[in-house]
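[1] output the structure for:
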Amino acid sequence: MDYLFARFFADTAAVCGHEKTLHANFMHQLLMDGVPRDCIAREHADGDKRIDLVVHANRSGDRWLARDDAVVAFEFKGGAYNVRNALHDTIDSEGYCADMDKLATLRRQGAEAWFVCVDMAELGLALSPRQQQRVAGQCARRGVHFAYYAQGADHCVIARPGTKPVDVALACGMVRNEGPVRWQDCLPELASLLNRADVTEDTVTGFIYHALQRAGVGTNRLSLETYFNCAAQGTRMHQRPDLCVFGDRVGGRFNLYRSGDRRRPNDGIKIGDLQAVIEVKSSANARRVSAAAFAKKIAADIDKLVWWRERLGQARLGAGYADVSKPDYVMIAVDNSQSSLAPSTLDDLRHHAAKNSVHFHYLKVAHNEKA
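    So this is what the prediction gives:
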């Protein structure tokens, strides 16, 4: 597992944004390592709880072998909360985080459990060496492994219960496929990944992230749940697209403010560099949801993209960008049901998308015996 963390932390060393971007990148690392695509789940249901990432496979030699039960589980902490480093808010002075207890439940069921922290240096490092020891101790008492990375360091820290923490050097020579790659290039790879009837919306989004990476869009251009100041609606909450694709200028800085300084908003750079806004609609319970209800949800997400076009278009003009046709607005609908949507329903959805200049892609999940 150490080599996976060495790759993951090296790849996300410049990323400052929403925690879910970290989930998606680690899912990408697992898929690249050969974990079968039907053995990975984001936001895995465990009773009334959700686990960030769960793998139903174990490594045997140089292969990952599928298993029915959860074999490895991960909870991630890190990200930008407005101007704050998320670790400041989610880990208390004793090193405790409630997500450790979520992992402890799966640990008692036999799964290998990892509590993973990315300390985003741009917002001020949250965990001192002493605090890292406290976190490791809290994890150890629950039989949970701890992986920690302070962005900017040349190593990460791995602490397993009953052993001393060790420094692990980051992977060298990580390939960063930055350049003028189109988001459309991910679609053939994405179609091949969708082989499970129970694939959830979060897992689909992770597959899209992976397919974009495979197509050549690098880590510093991909962000889940991106915050934009122009999306504030008079409250502390912001609307956030499922996935954004940027050009090279953003450089992984997807947060609201440079260095957490409210006087230095990132919107101007992000909006000018934005290439695609992607909304994803899928339902693991599609077999229990009517086709009409599913189509209505897709139409609502197309309307959401129209809202984004209006907000971002106004913001682009305000920032001095003349071309308001950018970015692309993309609706990816993944149908989990036994039968496809009716041709007339699909025609209506395509027409609704086309009249609003939204790229519409409908992908049918292939049902297999395991599903």
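[2] can we go C-alpha only for contacts and neighbour counts from here?
    Noted.
[3] just checking, what packs against the strand or helix carrying Ala10?
    Under the criterion DSSP states H and E, the helix or strand holding Ala10 is helix 2-11. Using 3 or more Cα pairs under 8 Å, 6 or more residues apart in numbering; DSSP states H and E as the contact criterion, the elements in contact with helix 2-11 are helix 19-32, strand 155-159, strand 166-169.
[4] and the next helix or strand past the last one?
    By that I understand strand 166-169. As the chain continues past strand 166-169, the following element, by DSSP H and E, is helix 187-193.
[5] now the other sequence, so there's something to compare against:
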Amino acid sequence: MEAQPATWAGQPTTDSMHYLNQAAGGLMPDSVLHAVSHYMQREQALGAYIASQQVQPQLQQLYARLAELLHCQPADIALTTGNTHGWCAVVGALPLEAGDRVLVTPGEWGGNYAMLRQLQARTGCVVEEMPCTPGGALDMAALQASVDARVKLVALTWVPANGCTVYDAVALGQLCARHGIPYIVDAAQALGHIPVDVQALQCDALTAPGRKWLCGPRGTGLVYLKPGFAARLQPMTVDHVSCPITPTGPVLRHDARVLEQSEASMALRLGLLAALDTAQAQGWPQRFAAIAQRATQLRAALAQVPGLRLHSLPDAPAGCGIVPFTLEGYTPAQVQQALLAQDIQVAASGMGYTPLDMQARGLTAVVRASVAWHTSEADIAALVSALQRLAASHTVPA
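    Now for the predicted structure:
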């Protein structure tokens, strides 16, 4: 692999692997592994509770780092075990009733959609798709015309998991603010990939995992709640952290940590802090720019492979770090396995990732290549060369 720029100190060690699967999970820098293992040794020596008490200052730094990244206050942040945990905690706490309209995009994450369908069956709310242009962008004029008093939630998966597009989350936030509609942004594929400013988004809630573009450990995540929004929630589960016991009885917290509970891995949270510290030292703007540059290069290179079809929608920006495609004569799973045998890692994304979009376009699965800040030109060249060989062979791997 080509040498990386000196600014990428602390990058993960990939050995001979060409890693193009950032949208599934980012490779953790060495600092993360050191933070996790060091804390586990401390916990082994001192026990869980004393070890946890000793690292409280570092945990407060984690809230501060996330708040800085999102442009909010530390009290607006709750820590979770992952994106699904946080997203379902918020949406499941909304007091939806029969006839309430819940609006989603065609690119809604399958797990979120499954949760909403459960709420529809339980409460009688109605899940509807927002109108989009033929190019895949939100049709804001049509959406404005369709909004009425029954719309009680707008849920946006900002960057869909199959990489079809990047929705205009700011314009959608402006519409929701004008109408007083609760607005939740799933930033699982956005945070650490593109700039995120919750003030500009005007969202009431935003969720993300630590394991993707932030390059933290799996089992970490966060929720942002707009100040005052917690009072509108009715959490399905609480404990003495989210609902402290007082002399007069349990009282729900009034900030984002109404969604937190007492049991959590301190080691993984310290690992997430280490990942954020590493990224901050490198510079978030530099990382965003590197991702966009490599994504543009990857998209252009893949377009030259015979028999390969890109599946981004026309309005998707060239710099989106997720690039979906199919290769004639092969299923996405076959492409994934053939590439893995050559030490190249991509994902095979099935219909469950974005069921509404993929059904609408007649897709059952796509190959998903996704770049990171440390993706090299050699990684892209290796992928393209391997796909060209597959295309030329016309032989389906066993």
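[6] what's the TM-score for these two chains?
    After superposition, the two chains reach a TM-score (TM-score structural alignment, normalised by the length of structure 1) of 0.33; 183 aligned residues with a Cα RMSD of 5.8 Å.
[7] show me which positions of the helix holding Ala10 of structure 1 end up buried.
    Of the residues in helix 2-11 of structure 1, 4-11 count as buried by neighbour count, 16 or more other Cα atoms under 10 Å.
[8] save the residues you listed as TSV, and put in distance to Asp119 of structure 1 too.
    Shown next, in TSV, are the buried residues of helix 2-11 of structure 1 (distance: Cα to Cα, whole Å):
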residue	distance to Asp119 of structure 1
Leu4	18
Phe5	14
Ala6	15
Arg7	16
Phe8	13
Phe9	10
Ala10	13
Asp11	14
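[9] pick the one among these closest to Phe207 of structure 1.
    Compare each of these with Phe207 of structure 1 using Cα to Cα and the shortest gap goes to Phe8, at 16.4 Å.
[10] ok, for the closest one, nearest residue in space, not its chain neighbours?
    Nearest non-adjacent residue to Phe8 of structure 1, counting by Cα to Cα, 6 or more residues apart in numbering: Phe26, 6.1 Å away.
[11] same check on Lys77 of structure 1?
    Counting by Cα to Cα, 6+ apart, Cys117 is the residue found nearest to Lys77 of structure 1 once chain neighbours are left out, at 4.8 Å.
[12] which ones are touching the one you found?
    With contacts defined as Cα atoms under 8 Å, 6 or more residues apart in numbering, Cys117 of structure 1 is in contact with 76-78, 87, 146-149.
[13] what's downstream of the host helix or strand of it, the next helix or strand?
    According to DSSP H and E, Cys117 of structure 1 maps onto strand 112-119. Where DSSP H and E defines the elements, the next helix or strand beyond strand 112-119 of structure 1 is helix 129-141.
[14] which parts of that following helix are buried?
    By neighbour count, with 16+ other Cα under 10 Å as the criterion, the buried positions of helix 129-141 of structure 1 are 131-140.
[15] what residues of stretch 379-386 of structure 2 count as buried?
    When neighbours are counted by 16+ other Cα under 10 Å, the buried residues of stretch 379-386 of structure 2 are found to be 379-384, 386.
[16] if we can go back for a sec, nearest to Arg42 of structure 1 among the buried residues of helix 129-141 of structure 1?
    Distance to Arg42 of structure 1, by Cα to Cα, is smallest for Cys139 among the buried residues of helix 129-141 of structure 1, at 21.4 Å.
[17] so the closest one sits right up against Gln133, yeah?
    No: using Cα atoms under 8 Å, Cys139 of structure 1 makes no contact with Gln133, being 9.8 Å away.
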